[in-house]
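>>> the amino acid sequence is not available; the structure is as follows:
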């Protein structure tokens, strides 16, 4: 079978799995507590995997390598968000779990309205949840639709893929509640980690191995080829901006008005970006995740081992292989013209096409490993 047939097969199996858990969970949901927080019976490993998938999803799988490609190692330092995202969980999740267990709270609005003795905070929580969830979900679904479009060689448009996936998500979430979401996200976490690692190995193998990749990047570092040129003294020297942070901070008129010298990702930019992502585990949705656990034991393993260590290790190595390796694999026309490319498995992605980086890696092995493309 070709890669598109394998893709349809695995997608059908995945959607069947989602709908199965939606139906099964709906049969187990007898009360509002069962539906909204799985009867406070989410097990340790289900929470560890599901919460990790919720924290790092399509935007990490496709967006993160693309930005490493576009901006270089200066953005790759933002991979430290694998520490800052769960840090808010360290501060809040166990405390919220204790309150939910003691007072029987089901939603964050209920908890805060009780604490502040007013319904205005309840409305505010709903507004914050909507403002967070709608764009976040839109990013995930949009990424999935784009992936469909590229992997089917345009047979399915990005919009059609996105809307079909949206329908599946609506079915299993609406019918099964949080229990269905938890079991779907458990599988999603495994596929997420596997996909990033395998894609990293695709890039590393295409570059000819670790030594060749290092030598290729060293040769690139001797030039000023790249979107941001060189750092021109910012960060302690005049280095290729793909390989260096352009200083601690730069004072400019603002993004879109004045371009910082050597790139966007100064030390302060990376830090504030990671601070912004701390909102993920302090969002109302994660309050409900905390309520859904039968004990607080899963919180520490998720925050330390699954997120900071596991996903952190994967991002620091394998997304760097994907993003930086792409410059040497045909993804940067200027690098190819300069004779620095090690292979030519990717199209030129320099015209803000970095979002297609991961799908193009998949396509590069479509003829040799069509089954793997369908699985990923």
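Nice, thanks for sending it over. Since the structure is predicted, the reported quantities are computational estimates derived from the model, not experimental observations. Residues are numbered from 1 along each chain as shown.

>>> hey, let's count contacts and neighbours off CA atoms from now on
Will do.

>>> what is the neighbour count of residue 85?
Close neighbours of residue 85, defined as other Cα atoms under 10 Å, add up to 24.

>>> adding another structure so you can compare the two:
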């Protein structure tokens, strides 16, 4: 069989990419030989590598592939999602430095250990481990499925979607199983560079194939002149009181805000904390969140990815990235192959870190402390490697055998991760949040997020309980509903429960942060102005004020002469909000010193969360309790389904 030019270049770039990742994974494995740190790299990764890896993980292929398609289908109201990099960066600026400092003081190696130790609750270890598993299996499966189908399209059918999906999974598995967490983190920096280059390449290709920026805007103006397309160039309102967002007829500002919170949830995930705690120091947090995530990737999203989506809108294509790459492959197959594997690199930045974090959570944070406290490190690492293989096998099987289930289940990962925000806020800032309030609030938030999303609604239908709302009721994303229930529960329980269980450790953190975070006079002078600016930006950028973008910079339907910046007014508004958002992140990160490093060594003052029960051998009683709980839950669901006729 004669290979086409596109197939040859895909094979060539794929071979080079696999060789590079395998080489560096091997180097990382040799560096870590004998350390028994396959499941973690605490304090070993250079800070700049962690900063780049965090940025790549935050974008991944989820936004890179999804944002242009949202713009192509829903219009420039979807462009508001490109501003999500600003809330992501603000969240990182507000919590990352204090998480790292608390981890050093308490000797924590993961989010599970950090929260379980601070709140004195094993529930957080199980919650964090389960959340990491959801990312490693379902969230990764969605991206695997999309990238596998895209490879099949780009190869002209030379590779079927299912083998392509298995191939991509094997590429990730090959370097994770060799290099462990150190390789996942170190390669994350390389993948960050590749992802950025890939987005730049997509924007260049879209601009070239669209005839240039002026021609694209002229075509958009012609499209906007038709009243039937008016909804593509405006936000449809602040909120719509409908059963589900699918009935709203377009994006509202409430949906943009709540979806931005969901996307920011990746910064609160166990994967982000694991990477953060792997850094040698906290010196790159400010630069990583301000210049890499907010400025560089934020600019690429709000201009480059929206440009790709605009070209898809003009072509009436719901698959903007896929169609663009297919067209590019016909004339420049090498460029197409390079962009495709840059997108693969973005996927692997999150997939590799999530699978190793999930394996660590299941083995080190759950199985060892709760079921086999005396397990030695070598055996734990062996079980961890097996766990990595099982998780990746589950992900690829879900992607190939049940893609619809992967989409509905994977969609829960980000809103679920957002439910960790109140607990992290309690750790970093709000000492009055009691341990029961943090844990119960997170549990209620998870349940609420599930019941306002597709997967939870499908489960309720299965057991015969038909809820009177649809996905994302009142055009509010499930992350927003979950956070509302989470915070309300946390406030009520904190008001009625004592803080004795966390007082000692809260006092330790208060002393630590007070000693390291003494503000300079200049910082005190701008504090109130900075937080007021943050609220104003949230209102205008991703909140109700986004509707001003419909008309503030011109009349969308008035043609090019009515567009003040020569581009659709709502798109121009988003660009302006991005520029202001970068200034805001810089102000809070540097002037308020929330992300700058104090340059002081932190000494652990406690034995930390690594302490284990003194029981020897396998905890059969705990294992039996877990099996009985799972069996009872399964029996209850089966009985309810049978009773209601399913």
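Thanks, I have the structure now. Worth saying up front: this structure is predicted, and the values here are computed from it rather than measured.

>>> which helix in structure 1 runs the most residues?
For structure 1, the helix with the greatest residue count under DSSP state H is helix 158-206.

>>> average offset between it and structure 2?
Taken over the aligned residues, the distance from helix 158-206 of structure 1 to structure 2 averages 1.7 Å (mean Cα distance after the TM-score superposition for structure 1).

>>> average gap between the next helix or strand after that helix and structure 2?
Downstream of helix 158-206 of structure 1, the first helix or strand assigned by DSSP states H and E is helix 210-221. Aligned to structure 2 and superposed, helix 210-221 of structure 1 gives a mean residue distance of 1.4 Å (mean Cα distance after the TM-score superposition for structure 1).

>>> thinking again about what came up before, matching residues in structure 2 for the longest helix of structure 1?
Residues 161-209 of structure 2 are matched to helix 158-206 of structure 1 when aligned by TM-score structural alignment.

>>> residue closest to the middle of structure 2?
residue 266 (2.9 Å; Cα atoms, centre = their mean).

>>> that one and residue 479 touch, don't they?
No. The pair residue 266 of structure 2 / residue 479 is not scored as a contact, 11.8 Å apart, by Cα atoms under 8 Å.

>>> shared neighbours of those two, anything?
414, 418 (Cα atoms under 8 Å, 6 or more residues apart in numbering).

>>> distance of residue 313 of structure 2 from residue 70 of structure 2?
10 Å (Cα to Cα, to the nearest Å).

>>> got it, and residue 223 of structure 2?
Distance, residue 223 of structure 2 to residue 70 of structure 2, by Cα to Cα: 17 Å.

>>> for residue 356 of structure 2, same thing?
Using Cα to Cα, we find residue 356 of structure 2 at a distance of 31 Å from residue 70 of structure 2.

>>> okay, those two: which has more neighbours?
residue 356 (31 against 25).

>>> now the more buried one: which helix or strand?
helix 333-360.

>>> where along structure 2 do the strands fall?
For structure 2, applying DSSP state E gives no strands.

>>> next, the angle from the longest helix of structure 1 to helix 210-221.
Interaxial angle, helix 158-206 of structure 1 versus helix 210-221 (axes from the mean of the first three to the mean of the last three Cα atoms, to 10 degrees): 110 degrees.

>>> elements contacting helix 158-206 of structure 1?
helix 3-28, helix 32-37, helix 44-55, helix 120-151, helix 312-314, helix 320-327, helix 357-364 (3 or more Cα pairs under 8 Å, 6 or more residues apart in numbering; DSSP states H and E).

>>> make CSV out of the ones you listed and add mean neighbour count and distance to residue 216 of structure 1.
Below are these laid out as CSV (neighbours: other Cα atoms under 10 Å; distance: least, Cα to Cα, whole Å):
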stretch, mean neighbour count, distance to residue 216 of structure 1
helix 3-28, 18, 31
helix 32-37, 20, 50
helix 44-55, 22, 33
helix 120-151, 17, 28
helix 312-314, 18, 22
helix 320-327, 28, 9
helix 357-364, 21, 19
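
>>> mind putting the ones you listed into CSV with distance to residue 181 of structure 1?
Conversion of these to CSV gives the following (distance: least, Cα to Cα, whole Å):
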stretch, distance to residue 181 of structure 1
helix 3-28, 8
helix 32-37, 10
helix 44-55, 8
helix 120-151, 13
helix 312-314, 24
helix 320-327, 29
helix 357-364, 25
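
>>> of all these, which one is nearest residue 102 of structure 1?
helix 32-37 (14.3 Å; Cα to Cα).

>>> residues in contact with the closest one?
Applying Cα under 8 Å, 6+ apart, the set of residues contacting helix 32-37 of structure 1 from outside is 26, 28-29, 39-40, 106, 176-179, 288-289, 291-292.

>>> what does stretch 69-84 of structure 1 give?
With contacts defined as Cα under 8 Å, 6+ apart, stretch 69-84 of structure 1 is touched by 67-68, 227-228, 241-246, 263-266, 270-271, 273-275, 277-278, 303-304, 307-308, 311-312, 315-316, 320, 322-327, 350, 352, 354.
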